[in-house]
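Colleague: fold the stuff below for me.
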Amino acid sequence: MVPLKRRKLVPTGAVNTGTGPVRTKFPHVVLFLLERKMGTSRRAFLSQLGRRKGFQVEQVLSESVTHIISESNTREEVTAWLDFQGGGQADVLLLDISWYTDSIRAGHPVDILDRHRLQDLQGSGPEVAVFSVPSYACQRRTTLENHNTVLTDALSLLAENAELSDEDGRGVAFRRAAAVLKALPSAVMSISQLSGLPCLGEHSLRVIKDIWENGASSEVESTKVSERFKALKVLTGIFGVGAKTADRWIREGIHDLHQLQNSGQTLNRAQQAGLQHYDDINQPVTKAEACAIEEIVEKAVSSVLPGAQIILTGGFRRGKQTGHDVDFLITHPEEGREVGLMPKVVSWLEAQGFLLYQKTTRNSYLESKADGPGRPPSNMDRFERCLSIFKLPKMEKQGAKDSQNVTENCLQANQKSDEPECPEAAPDRRWRAVRVDLVVSPISQFAFALLGWTGSKLFERELRRWARYEKGMSLSSHALYDNNQRKYLRASSEEEIFAHLGLEFIPPSERNA
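Modeller: Predicted structure coming up:
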């Protein structure tokens, strides 16, 4: 780099942009980006990015500089460069570019960690280890503790955008990349650590590198503000509306709920209910609310079929404290006793005023003895199932000793409530709408149903992929079929299914791929 001939003094608290000083948010922090190994254009880009975030970034080295930021330089190299400029910077902090990008991402100067400080060429400690994980998500243990949320959130958003745009292949690619990062035991400290990891394609790596170098991905940021993406999010947030319907509405000029309501579109019964209870359905459901609903459903089931079993599945079974809906799996230990159960449960819930909407589908699964398990075109199972919007009375906070009274209190609250069902008509109503799915499974298929309905969605997709490509089997939420032996492999527990697949058993809390 060409040495500076003279140091220019610039008043602290101002940024020299070429058009006059500009006040900054953090006048006590004065930054200088070292061009050595960074390059002129990249330095200019990062300087501009920092100024937009309110940081004071100097064009030239001055006595007011408090932090010198460099990239791919050792402490000795930066110190030697400073000595060549004339020294006199004893109190300046010599920091790696990672501190700068972390600060830009946070919107303020972050605490300086050891990894942010420039290291000596000798004795700088062990090299950062390269990560290694198995190729399939069903081989990995993924807890709810995520050390790389900035990266995984970005990839997940791009996956969601791809899925809403009917580009499932790209969506799966981003989901798999995010799942790999979720499974890592610590935060990514260097792009080199990702070398050789599975499922990280060129596009995903490009996004990761952009975030690592610039604090944010330009593709992700542009997606967030895209009018089409925002409209797809709003419209598919309506219960009963899929991506294709939302896309058709957008092409017809409908981008929000108000436009939909005034459009004259003919909505089916599910969509009408989804629009009516939109705000509630798009609010997270808490674990406490899920448990309250579980008690109500348990009472309904036991009332119509004593001895039947019910289990809360989905994200709550994986340890999550919030979710977007509540899923229950119901069975009976005696094969065949579950037949006809669903209509009775639904009738009980309707009679007690708990259902704002419901649609029940019959069991359409038939086990084929010759050709293997009959599978629908999609990954949806074919159990008897009730999709519903549940009317959950808002309960006062209770102590543990009062938990057994939840159902009775909800029943009383429903009987007393004469409030209208329209949320807009009763903003202070004493209940909320919650999406609830009820699924009835024969006991012979219960282990497969429990595995399938526990999730996560990607974990289940990877299990099926593993079964097909690594074991020559067909796995569904109904059965496991060995295509080579041409026979079904029975299982009475999830552990047995994992054993059939030749996989180490992974508990629900570690399936959060």
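Colleague: for the rest of this, base every contact and every neighbour count on C-alpha atoms.
Modeller: Will do.
Colleague: can you give me the strands in the stretch 351-500 of the chain?
Modeller: Using DSSP state E, counting those that start in this stretch, the strands of the stretch 351-500 of the chain run over 355-361, 384-393, 431-440, 473-475, 480-482, 487-488.
Colleague: in the first one, what counts as buried?
Modeller: What it means is strand 355-361. For strand 355-361, the buried set under the neighbour-count rule, 16 or more other Cα atoms under 10 Å, comprises 355-358, 360.
Colleague: just send the strands of the stretch 351-500 of the chain back as a markdown table, with distance to Ala288 too.
Modeller: Converted to a markdown table, the strands of the stretch 351-500 of the chain look like this (distance: least, Cα to Cα, whole Å):
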| stretch | distance to Ala288 |
| --- | --- |
| strand 355-361 | 19 |
| strand 384-393 | 12 |
| strand 431-440 | 13 |
| strand 473-475 | 33 |
| strand 480-482 | 34 |
| strand 487-488 | 39 |
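Colleague: before we move on, back to that, can you put the buried residues of strand 355-361 in a markdown table and add distance to Phe316?
Modeller: Formatted as a markdown table, the entries for the buried residues of strand 355-361 read as follows, by distance: Cα to Cα, whole Å:
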| residue | distance to Phe316 |
| --- | --- |
| Leu355 | 21 |
| Leu356 | 23 |
| Tyr357 | 23 |
| Gln358 | 22 |
| Thr360 | 23 |
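Colleague: most widely separated two among these?
Modeller: By the measure Cα to Cα, the buried residues of strand 355-361 have their two most distant members at Leu356 and Thr360, which lie 13.5 Å apart.
Colleague: for Ser347, which of the strands of the stretch 351-500 of the chain is the nearest?
Modeller: Shortest distance between Ser347 and the strands of the stretch 351-500 of the chain, using Cα to Cα, is found for strand 355-361: 9.5 Å.
Colleague: so that closest one versus strand 384-393, what angle?
Modeller: Using axes from the mean of the first three to the mean of the last three Cα atoms, to 10 degrees, the inter-axis angle of strand 355-361 relative to strand 384-393 is 170 degrees.
Colleague: compute the inter-axis angle for strand 355-361 and strand 431-440.
Modeller: Angle between the axes of strand 355-361 and strand 431-440 is 20 degrees (criterion: the same axes, to 10 degrees).
Colleague: who's in contact with strand 355-361?
Modeller: Strand 355-361 is contacted from outside by 270, 273, 343, 349, 383-391, 433, using Cα atoms under 8 Å, 6 or more residues apart in numbering.
Colleague: please give me the structure for this one as well, since I'd like to look at both together:
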Amino acid sequence: MGKRKATVEGNPNHDFCEFLTELAEYEKNVNRNIHKYNVYRKASSVLATHPTRVKSGDEAKKLQGIGEKISKKIDEFLQTRKLLKLENIHSDSTNAAINTLTRVSGIGPSKAHSLVKEGIMTIEDLKKHTDKLTHHQIIGLKYFEDFEKKIPRAEIEEIEKVINKELHSLDPDYKVTICGSYRRGKAESGDIDTLITHPSLTSDKVDKKHKNHMLKNIVSTLEKCGLITETLSLGRYQGACKLDVDHPHKEAGYKVNASRPVLLLHTLFYRFRCV
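Modeller: All right, here's what the predicted structure looks like:
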């Protein structure tokens, strides 16, 4: 799914997290260096959960997961409010194009590299060459702007109510649990990870045909009620949903009636991205 900046709310180190996340995406998408990607992501996560503002690189180094190189970047940012490495990355058109294209759901580093080699550098370029995209990527492009937005907790709660209502009409034994950042108490989420369990699906007795049948019934039910609007993939289900209700966050610039990224995940573990 689309990449998002670190949430400012409740995070005194959000600006550090933002540049570390951007460096992580660069290492993954452009250099394909997963080790560096993980290092930057871990540092960002550590700073995001630190309760107070980090005032120097030396202070940052005392936190687990932050070493000498990252602490120097924090010092550079504190002194100049920018990073030379990121300035250089931004000035390189190829790097910028790859980072932009990988923000589209379904487009990974390899696909982005191949698109750039064909001269497709921007989202607008991509819209002119949808013949080169898979179904998943076309849907990701269609809802690109919506997928970039965070989903307010209040909206996730409304979606959870809809899922519970519809699934209990199918079978009252279904249990719905929203996981991920929502379960951790965050005010916003990038997508909606939904765990759906049923007594007939246990680790010692999993009938694949039965499971697939249940999945199809669930998807069909949520499509009929209007929640699911697009399917990106089955098996490890991914799709998009839309909640047609008035929403208190609308005045904050949030499009309530735009589609939201929904993902439904396998073994009745679904991931919803609202569009």
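Colleague: TM-score for these two?
Modeller: TM-score for the superposed pair, counting by TM-score structural alignment, normalised by the length of the second structure: 0.77. Supporting figures: 248 aligned residues with a Cα RMSD of 2.9 Å.
Colleague: so which of the strands of the stretch 351-500 of the first structure gets nearest Leu312 of the first structure?
Modeller: strand 431-440 (9.8 Å).
Colleague: average offset between that closest one and the second structure?
Modeller: Its matched residues in the second structure lie on average 2.2 Å from strand 431-440 of the first structure after superposition (mean Cα distance after the TM-score superposition for the first structure).
Colleague: helix, strand, or coil at Ser105 of the second structure?
Modeller: When the structure is reduced to helix, strand and coil (DSSP: H, G, I helix; E, B strand; the rest coil), Ser105 of the second structure reads as coil.
Colleague: cool, and Leu49 of the first structure?
Modeller: Reduced to three states with three-state DSSP, the structure at Leu49 of the first structure is helix.
Colleague: aligned partner of it in the second structure?
Modeller: Residue correspondence to the second structure (TM-score structural alignment): Leu49 of the first structure is left unmatched.
Colleague: report how many residues lie close to Leu49 of the first structure.
Modeller: Neighbour count of Leu49 of the first structure, defined by other Cα atoms under 10 Å: 17.
Colleague: give the aligned range of stretch 312-330 of the first structure in the second structure.
Modeller: Aligned using TM-score structural alignment, stretch 312-330 of the first structure spans residues 178-196 in the second structure.
Colleague: roughly how far out does that stretch sit from the chain middle?
Modeller: Relative to the mean C-alpha coordinate of its chain, stretch 178-196 of the second structure is positioned 11 Å out (Cα atoms, centre = their mean, to the nearest Å).
Colleague: now the end-to-end length of it.
Modeller: End-to-end distance for stretch 178-196 of the second structure, by Cα to Cα, to the nearest Å: 9 Å.
Colleague: still on that earlier bit, neighbour count for the contacts of strand 355-361 of the first structure - can I get that in CSV?
Modeller: Converted to CSV, these look like this (neighbours: other Cα atoms under 10 Å):
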residue, neighbour count
Ala270, 19
Ala273, 20
Pro343, 17
Leu349, 19
Phe383, 20
Glu384, 22
Arg385, 22
Cys386, 21
Leu387, 17
Ser388, 24
Ile389, 25
Phe390, 24
Lys391, 22
Ala433, 27
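Colleague: out of those residues, which is nearest to Asn409 of the first structure?
Modeller: Minimum distance to Asn409 of the first structure across the contacts of strand 355-361 of the first structure is 13.5 Å, recorded for Lys391 (Cα to Cα).
Colleague: still on that earlier bit, closest to Leu158 of the first structure out of the strands of the stretch 351-500 of the first structure?
Modeller: Using Cα to Cα, the nearest of the strands of the stretch 351-500 of the first structure to Leu158 of the first structure is strand 431-440, at 25.5 Å.
Colleague: what's the closest one packed up against?
Modeller: Counting contacts by 3 or more Cα pairs under 8 Å, 6 or more residues apart in numbering; DSSP states H and E, strand 431-440 of the first structure is packed against helix 278-281, strand 326-331, strand 384-393.
Colleague: need the ones you listed in CSV (columns: distance to Glu294 of the first structure).
Modeller: Putting those into CSV (distance: least, Cα to Cα, whole Å) gives the following:
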stretch, distance to Glu294 of the first structure
helix 278-281, 18
strand 326-331, 8
strand 384-393, 11
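Colleague: what segments of the second structure are helices?
Modeller: For the second structure, applying DSSP state H gives helices covering 14-26, 34-49, 57-61, 68-80, 84-91, 93-101, 109-117, 123-127, 135-142, 144-148, 153-170, 180-183, 208-224.
Colleague: packing partners for the fifth one?
Modeller: In this structure, helix 84-91 of the second structure makes packing contacts with helix 93-101, judged by 3+ Cα pairs under 8 Å, 6+ apart.
Colleague: mean deviation, the helix it packs on versus the first structure?
Modeller: Between helix 93-101 of the second structure and its aligned partner residues in the first structure, the average distance after superposition works out to 2.9 Å, using mean Cα distance after the TM-score superposition for the first structure.
Colleague: and that helix, how far from the chain's centre?
Modeller: Here the centre of mass of C-alpha atoms in helix 93-101 of the second structure, compared against the chain's by Cα atoms, centre = their mean, lies 19 Å away.
Colleague: now the angle from that helix to helix 135-142?
Modeller: 100 degrees.
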